[in-house]
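In: Okay, structure incoming, though there's no sequence with it:
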């Protein structure tokens, strides 16, 4: 009889290598900072960064909340737009040929150039942050959904058509379910970009947020506070990433069960 139940063993097997690799990096960093003689103002040790997180947890939390709000609102707008446009270009192929180049061109514009302009046009409020997060996360979601629709089994579509199903019903019963794995793959990719997009938007102009906190800490030559804010933003990203995986487990339990049977 195993010492741990099977779900615990699977969890340990899936997370163990990542925890070991992260722990090794942190240990090497701590050792180098302790014995190399490097100044803490150049490279603070992880223990010092963790201490700063605890000491300034109130200020970090106060700045993390606006960043998280902008992230979630921008990502929600991006998700809604990606769903609408992916369905439109799936139903109307000429529209796909007309719009897809525009979407691709939108991704070639560097954020460092467009962010100050958006802040100039729309001010220092929440709107420019939402727009920049949506701009960063929209295209991966659109591509993922479009590929998911295209991956539908043609035999299933032909069977439904032979039974008199309309194009809308074929989309609902065949194309939409086939796109779910692609949708969640794009969701996980996009959500990791969302926090970065929100922080970058705050760099361009904001009154509060992790981006402003990092900028102020950098200007005050406090790399420990910079890394403390980076740690908080990384934690937010990991929490959001884990949430998308949890949502996928709930929305697609059959997909998870199939994955469990793989060797």
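Out: Received the coordinates, thanks. All values derive from a computational prediction rather than experimental measurement. Numbering: from 1, shown residues only.

In: Please make it C-alpha for all contacts and neighbour counts, starting now.
Out: Noted.

In: and the gap between the residue positioned nearest the centre of the chain and residue 155?
Out: By Cα atoms, centre = their mean, the chain has its centre lying nearest to residue 191, at 1.5 Å. Here the criterion is Cα to Cα, to the nearest Å. By it, residue 191 lies 34 Å from residue 155.

In: again, but for residue 223
Out: 58 Å.

In: Please identify which of those two sits among more neighbours.
Out: More crowded of residue 223 and residue 155, by other Cα atoms under 10 Å: residue 223, with 19 against 9.

In: sec struct for the nearest residue to that one once chain neighbours are set aside, please.
Out: Leaving aside its chain neighbours, residue 223 sits nearest to residue 41 (6.2 Å; criterion: Cα to Cα, 6 or more residues apart in numbering). What DSSP: H, G, I helix; E, B strand; the rest coil gives for residue 41 is coil.

In: try this one next to it:
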């Protein structure tokens, strides 16, 4: 099958078929626009009034990217420390699990009470969403380093730092990028949820205002933007993964 970049034609065909069926049903049953607008109406609104949401898109992108970067950094540090200090891992690992059992939507009001309606509580929400997949993926990558190679390095007199840098960390690169891909998709949704708490602009604000005004077409525009941004971040992480892993393999040769 011919491919469009790295994406086969099949998903594109399915997506087009989905929109065609949606358009047909909306027209056939004369569904009110406030209930379920047709795709053509949504796309027309997006292209006609794009200036209404472009500033919101930029704000959400900056917030999501900042939260992803901070969450990735914290996740990397936590995973590395817990791996290098096993007693600490045994003590703190359960709390990592617990941190993901508290719904963000429940924790969000507390963050507003503690830190106000500014940038900080929003950044904390995205960080909490993003750090966990990276931490768990890295810990699994460190632990699953080839035992034969680890044993060989120890027999050769390698230090703990050499063992970590030459074997365990390179082995953890693929899991690391898997965690980053998950976090990248979570970061956009985390940014939107954080904007619901109270913000001047952002896709979350645009979606809330559109919903209050029964502008369902604009709500769908916001949904499509969230999906597109998530896919773009995912694609950027994938591109970075190929570059870094290729560089790491060349460095080992």
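Out: That came through, no problem. The model shown is predicted, which means the values in this text are computed figures rather than measured ones.

In: Check the secondary structure at the aligned partner of residue 206 of structure 2 in structure 1 for me.
Out: By TM-score structural alignment, residue 206 of structure 2 lines up with residue 213 in structure 1. Of the three states, residue 213 of structure 1 takes helix under three-state DSSP.

In: Residue 46 of structure 2 pairs with which position in structure 1?
Out: Mapped onto structure 1 by TM-score structural alignment, residue 46 of structure 2 lines up with residue 53.

In: Find the nearest non-adjacent residue to its match, please.
Out: In space, residue 53 of structure 1 is closest to residue 228, 5.4 Å off (Cα to Cα, 6+ apart).

In: Structure 2: which residue goes with residue 74 of structure 1?
Out: In structure 2, residue 74 of structure 1 lines up with residue 67, judged by TM-score structural alignment.

In: what kind of secondary structure is that match in?
Out: Three-state call for residue 67 of structure 2 (three-state DSSP): helix.

In: tell me which residues in stretch 51-71 of structure 2 are buried?
Out: Residues of stretch 51-71 of structure 2 classed as buried by neighbour count (16 or more other Cα atoms under 10 Å): 53, 56-57, 59-61, 63-71.

In: sorry, that was for stretch 180-199 of structure 2
Out: 180-198.

In: same question, stretch 3-20 of structure 2
Out: Judged by neighbour count (16+ other Cα under 10 Å), stretch 3-20 of structure 2 contains no buried residues.

In: who's in contact with that stretch?
Out: 1, 2, 39 (Cα atoms under 8 Å, 6 or more residues apart in numbering).

In: what residue of structure 1 takes the place of residue 103 of structure 2?
Out: Under the alignment (TM-score structural alignment), residue 103 of structure 2 maps onto residue 110 of structure 1.

In: and the strand or helix carrying residue 16 of structure 2, which stretch of structure 1?
Out: Following DSSP states H and E, one finds residue 16 of structure 2 within helix 9-28. Counting by TM-score structural alignment, helix 9-28 of structure 2 pairs with residues 16-35 of structure 1.

In: How many residues are close by residue 218 of structure 1?
Out: Counted with other Cα under 10 Å, the neighbours of residue 218 of structure 1 add up to 15.

In: these two touch, right, it and residue 226?
Out: Yes - taking Cα atoms under 8 Å as the definition, residue 218 of structure 1 is a contact partner of residue 226 at 6.4 Å.

In: quick one: the host helix or strand of residue 124 of structure 2 to structure 1 mean distance?
Out: Here residue 124 of structure 2 sits within helix 119-143, counting by DSSP H and E. Superposed on structure 1, helix 119-143 of structure 2 shows a mean distance to its aligned partners of 0.8 Å (mean Cα distance after the TM-score superposition for structure 1).

In: that older thread, what lines up with the residue nearest to residue 53 of structure 1 in structure 2?
Out: By TM-score structural alignment, residue 228 of structure 1 lines up with residue 221.

In: Now name the helix or strand holding its match.
Out: Going by DSSP H and E, residue 221 of structure 2 is in helix 216-252.

In: now do residue 187 of structure 1
Out: Following DSSP H and E, one finds residue 187 of structure 1 within helix 176-204.

In: swap in residue 101 of structure 2?
Out: Using DSSP H and E, residue 101 of structure 2 maps to neither a helix nor a strand.

In: Pull up the gap between it and residue 189 of structure 2, please.
Out: Residue 101 of structure 2 is 17 Å from residue 189 of structure 2, by Cα to Cα.

In: mind listing what residue 130 of structure 1 touches?
Out: Contact analysis of residue 130 of structure 1 by Cα under 8 Å, 6+ apart lists 70, 71, 73, 74, 75, 77, 198.

In: what does residue 86 of structure 1 give?
Out: By Cα under 8 Å, 6+ apart, residue 86 of structure 1 lies in contact with 142, 145, 146.

In: As a markdown table, those residues with neighbour count would be great.
Out: Output for the contacts of residue 86 of structure 1, formatted as a markdown table (neighbours: other Cα atoms under 10 Å):
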| residue | neighbour count |
| --- | --- |
| 142 | 25 |
| 145 | 29 |
| 146 | 22 |
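
In: wouldn't residue 57 of structure 2 be in contact with residue 206 here?
Out: No - the pair residue 57 of structure 2 / residue 206 is not scored as a contact, 9.3 Å apart, by Cα under 8 Å.

In: Tell me the counterpart of residue 190 of structure 1 in structure 2.
Out: Under the alignment by TM-score structural alignment, residue 190 of structure 1 pairs with residue 183 in structure 2.

In: How about its match, nearest residue that isn't a chain neighbour?
Out: Leaving out its chain neighbours, the residue that sits closest to residue 183 of structure 2 by Cα to Cα, 6+ apart is residue 130, at 4.6 Å.

In: Can you flag the buried ones in the contacts of stretch 3-20 of structure 2?
Out: Going by neighbour count (16+ other Cα under 10 Å), the contacts of stretch 3-20 of structure 2 have residue 39 buried.
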